[in-house]
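**Q** Let's see this in three dimensions:
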Amino acid sequence: MKNNARKYVLDILVDIEKNNAFSNIAINRALKGKDIPNLDRRFISELVYGVLENKIYLDFIIGTFSKMKMKKINVKVLNILRMGLYQIIYLDKIPEFAAVDESVKLVKKVDYRSSGFVNGILRSFLRNKKDIKVPTMKEDKIKHLSITYSHPEWLVEKWMKEFGQDFTINLLKANNETPKLSVRTNTLKVTKEELIESFIKEDVKVFPDTFVKEAIHISHLGNIENMEIYQKGFFQIQDESSMLVAHVLAPKPGEFVIDVCAAPGGKTTHIAQLMKNNGKILARDIYNHKLKLINDNAKRLGIGMIKTEVFDAKELDESLLGKADKVLVDAPCSGLGIIRRKPELKYNKKPQDIEEISKLQLEILKNASKYVKKDGVLVYSTCTIEKEENMDIIKKFIKEHNDFEMVDVNDTLPSNLKSEEKFLQLYPNTYKTDGFFICKLRRNNG
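**A** Predicted coordinates:
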């Protein structure tokens, strides 16, 4: 099956590159409904993410040995080369000759004329791999780190200026690590202990030691959606850092909560869970198909208090002014805190993207703030580590809205995440979570 598995990998990588698809969506789309053994599913996932995480380094090697300019290499052929090199360099279980042989077989299926080219590049690398010369730190720090850890130069340079050399190197390393898969216990249906027992019965490896009380880390599982305990709504896939948002919001049963950028609904359903499925949540997004995800998950989890609506958070809904006890703005962002999960993000973003999205974030926050009751709470969160999208937004907002004040989030955090700051900023290299920002604001009575 491995040979077919490599064809799946190729199709997924091409989909990501040509269509700017998210890796998780591209994988799900390619494998959905296919009868693929769990071992092959894991191999496909490992190879897709491995190539994406190391793409700049792999392309550096290809560029070293190819007489053809990178831009002229067919996208399928280029990705077969990346796949072959990744297997040779990083996958000890696959013999070098097998990686070359399977790459040549695969390229013959998609572009027969390029088989000699692929064979030549991979064999040249095997003969000369000790001679690969990446610029040293002394020669060019930015280039060295960019190639070694496969992050674009502009991003390495930005982080070096903001965080310093040691922190940046640790961050780059952490971004290339495989994150644990976190799930949230649906306490409306089961206890954490009962869910752990259910996973163990399914031969799933469980790591219950987590920051968030309802979180569990798991591994060694196949297609989650086929699991009976998933279909019964015993858990929801969600990173721990994302789970912290609902705890900071601290909703109470009977309250009215608005989630202005709700899809795909992980935080929305968690809020409902903390409210014990008692009260009202208005969950909005700009796409109908994304709201369907929220409705489907809510039904599976046994939640009946969420109302979904298509609505653009950039617009102001005057019918909701001053109506909500709690409002969540989980703002659209650059996503540079979740590179571990979506490594393609580091190649898709440009410096101007951060500037543009920060304007949108402030606009959404201003509108959402108008829905908050006097003495009500507004939480702003992002899955990025860029200050322009995080504290800079909060500072600008508070400067223009003196009826809001920051609330210390530490009272709602686990003891090992508490800090001297009133807000929470997580980095992949500090707590092995996604990079996440959470800030809490209260509307005062003035």
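**Q** use CA for all of it now, contacts and neighbours both
**A** OK.
**Q** helices or strands next to the helix or strand hosting residue 44 in the packing?
**A** In the assignment (DSSP states H and E), residue 44 maps to helix 38-53. The helices and strands touching helix 38-53, judged by 3 or more C-alpha pairs under 8 Å, 6 or more residues apart in numbering; DSSP states H and E, are helix 2-19, helix 75-90.
**Q** Before we compare anything, build this one as well:
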Amino acid sequence: MTENQVNVRLLALELLLEITSQKEYSHVALRGALEKYQYLSKQERAFLTRLTEGTVERLLELDYLIGRFSKVPVHKMKPVILNILRMSAYQLKYMDRVPDAAVCNEAVKLAGKKGFGNLKGFVNGVLRNLARNVHAIPLPDLSVRYSTPAWIVRQWTEEYGEDVAVRMLESQFEERQTAVRVNFLKTTKEELIRRLEEEGVHAREIEGVPCGLFLENYDYLRALPSFREGLYQVQDVSSMKAALLAAPKPGDYCIDVCAAPGGKSLHLSELMKGTGMVEARDLTEYKTGLIQDNIERTGARNIKAVCMDAT
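**A** So this is what the prediction gives:
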């Protein structure tokens, strides 16, 4: 708990309900919570992020594990109880630093706080049985093991072979470094590295990508003044390379479809040195709104967000 008495597990539960029941995008729900509760400690924010993201990533596996020890089918459980069990199962299997007893006790407390006191015994029984067996339960197939829909596993296996398909499935859970692209409209790489170091963030260059940096040792990126000033854009290395390979010339007209949140589009805009035009398209006003936010933050001029499909 913080001085403001925020129960991080309760907050994670509310996020999971928002994601699974209200169908909110997980990154949008989590970002909203992190912005609202900026006074959480770095450790609490890290715990909330890992618990929420990890539970969502492993849903199929977690539901299978829960089903092994519950007489009530997973699809018939109350959403609150199901998500308490999911987040607890994730902690039992993937968060070794959290004692099993603490996981079970906190889950029982959550059930009571959410008005399901009559199901506290059920929650306790399922989780204590799971805690004793979680690492010994065999998973039936690749779909469950990697929490990926069966039709995707079949398609990848048919198209690429099982060995390649397994490597693709495993890659979903590899820890990725945060990559950003320097906004050369506003700063230089050297100046940005210096600025980030002043903010307590370690930045290092990305081999073969002159516009990119890997960032480490930060808490909440969006809270940094350098981010708010638009000095860089969070962008995967593969996305940076795509724009670099496209190599637009000054004065070109570029159309980027499925463009949100706009990283590649902004990169194309920058590569044309303020000339020409980039039309960054996406299908919904929400997504084009994300693009527009980044356009305004970075100060790009030769780009527009358009709510439109690829036709």
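**Q** TM-score for this pair?
**A** Comparison of the two superposed chains (TM-score structural alignment, normalised by the length of the second structure) gives a TM-score of 0.89, and 306 aligned residues with a C-alpha RMSD of 2.2 Å.
**Q** Would you mind identifying the next helix or strand past the helix holding residue 44 of the first structure?
**A** helix 55-65.
**Q** tell me which residues of that next one are tucked away?
**A** Buried residues in helix 55-65 of the first structure, counted by 16 or more other C-alpha atoms under 10 Å: 55, 56, 57, 58, 59, 60, 61, 62, 65.
**Q** how about CSV for those residues, with distance to residue 182 of the first structure added?
**A** CSV is the format used below for the buried residues of helix 55-65 of the first structure (distance: C-alpha to C-alpha, whole Å):
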residue, distance to residue 182 of the first structure
55, 26
56, 28
57, 29
58, 30
59, 32
60, 34
61, 35
62, 36
65, 41
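**Q** tell me which of those residues is nearest to residue 328 of the first structure?
**A** Using C-alpha to C-alpha, residue 55 is the member of those that sits closest to residue 328 of the first structure, with 35.8 Å.
**Q** which ones are touching the closest one?
**A** By C-alpha atoms under 8 Å, 6 or more residues apart in numbering, the residues touching residue 55 of the first structure are 82, 150.
**Q** Please identify the residue in the second structure that aligns with it.
**A** Aligned by TM-score structural alignment, residue 55 of the first structure pairs with residue 59 of the second structure.
**Q** how close does its match sit to residue 232 of the second structure?
**A** Distance, residue 59 of the second structure to residue 232 of the second structure, by C-alpha to C-alpha, to the nearest Å: 33 Å.
**Q** Repeat that for residue 195 of the second structure.
**A** Per C-alpha to C-alpha, residue 195 of the second structure is found 11 Å from residue 232 of the second structure.
**Q** Overlap in contacts, those two.
**A** Joint contacts of residue 195 of the second structure and residue 232 (C-alpha under 8 Å, 6+ apart) are residue 226.
**Q** more crowded one of the two?
**A** Taking other C-alpha atoms under 10 Å, residue 195 of the second structure and residue 232 do not tie; residue 232 has more neighbours (25 against 16).
**Q** For that one, what is the corresponding residue in the first structure?
**A** Under TM-score structural alignment, residue 232 of the second structure pairs with residue 235 in the first structure.
**Q** List the contacts of its match.
**A** Going by C-alpha under 8 Å, 6+ apart, residue 235 of the first structure touches 183, 184, 185, 186, 195, 229, 301.
**Q** For the second one, what is the corresponding residue in the second structure?
**A** I take that to be residue 184 of the first structure. Aligning on TM-score structural alignment places residue 184 of the first structure opposite residue 181 in the second structure.
**Q** Let me know the secondary structure of its match.
**A** Counting by DSSP: H, G, I helix; E, B strand; the rest coil, the backbone at residue 181 of the second structure sits in strand.
**Q** That one contacts residue 214, correct?
**A** No - the pair residue 181 of the second structure and residue 214 fails to qualify as a contact (C-alpha atoms under 8 Å) at a distance of 9.0 Å.
**Q** which one of the two has more residues nearby?
**A** Remark: of residue 181 of the second structure and residue 214, residue 181 carries more neighbours, 25 against 17, as counted by other C-alpha under 10 Å.
**Q** and the more buried one, what does it touch?
**A** Contacts of residue 181 of the second structure (C-alpha under 8 Å, 6+ apart): 211, 212, 213, 232, 233, 234, 235, 240.
**Q** between the residues you listed, which is nearest residue 1 of the second structure?
**A** residue 234 (30.5 Å).
**Q** contacting residues around that closest one?
**A** Contacts for residue 234 of the second structure were tallied using C-alpha under 8 Å, 6+ apart; they are 178, 179, 180, 181, 263.
**Q** at 6 Å what do you get?
**A** The contact partners of residue 234 of the second structure, taken as C-alpha atoms under 6 Å, 6 or more residues apart in numbering, are residue 180.
**Q** what helices or strands is the biggest strand by length in the first structure leaning on?
**A** Ranked by number of residues, the top strand in the first structure under DSSP state E is strand 372-382. Judged by 3 or more C-alpha pairs under 6 Å, 6 or more residues apart in numbering; DSSP states H and E, strand 372-382 of the first structure is in contact with strand 324-330, strand 436-443.
**Q** Now do the helix or strand following it: everything it contacts.
**A** Next in sequence after strand 372-382 of the first structure, counting helices and strands by DSSP H and E, comes helix 391-400. Helix 391-400 of the first structure has contacts (C-alpha under 6 Å, 6+ apart) with residue 362.
**Q** equivalent range in the second structure for whichever helix or strand comes after helix 391-400 of the first structure?
**A** Heading C-terminal from helix 391-400 of the first structure, the first helix or strand you meet, by DSSP H and E, is strand 404-407. Using TM-score structural alignment, strand 404-407 of the first structure lines up with nothing in the second structure.
**Q** May I see the buried residues of the helix or strand that strand 404-407 of the first structure is followed by?
**A** Per DSSP H and E, strand 404-407 of the first structure leads on to strand 424-426 as the next helix or strand towards the C-terminus. Across strand 424-426 of the first structure, burial judged by 16+ other C-alpha under 10 Å covers 424, 425, 426.
**Q** Surely the last one and residue 439 touch.
**A** No - with contacts counted by C-alpha atoms under 6 Å, residue 426 of the first structure stays clear of residue 439, the gap being 11.8 Å.
**Q** mind checking what residue 82 of the first structure lines up with in the second structure?
**A** Using TM-score structural alignment, residue 82 of the first structure pairs with residue 86 in the second structure.
**Q** which non-adjacent residue is nearest its match?
**A** The shortest distance from residue 86 of the second structure to any non-neighbouring residue, by C-alpha to C-alpha, 6 or more residues apart in numbering, is to residue 62 (5.8 Å).
**Q** Quick one: the helices and strands packed on helix 38-53 of the first structure as CSV, columns for mean neighbour count and distance to residue 145 of the first structure too.
**A** Converted to CSV, those look like this (neighbours: other C-alpha atoms under 10 Å; distance: least, C-alpha to C-alpha, whole Å):
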stretch, mean neighbour count, distance to residue 145 of the first structure
helix 2-19, 18, 23
helix 75-90, 22, 18
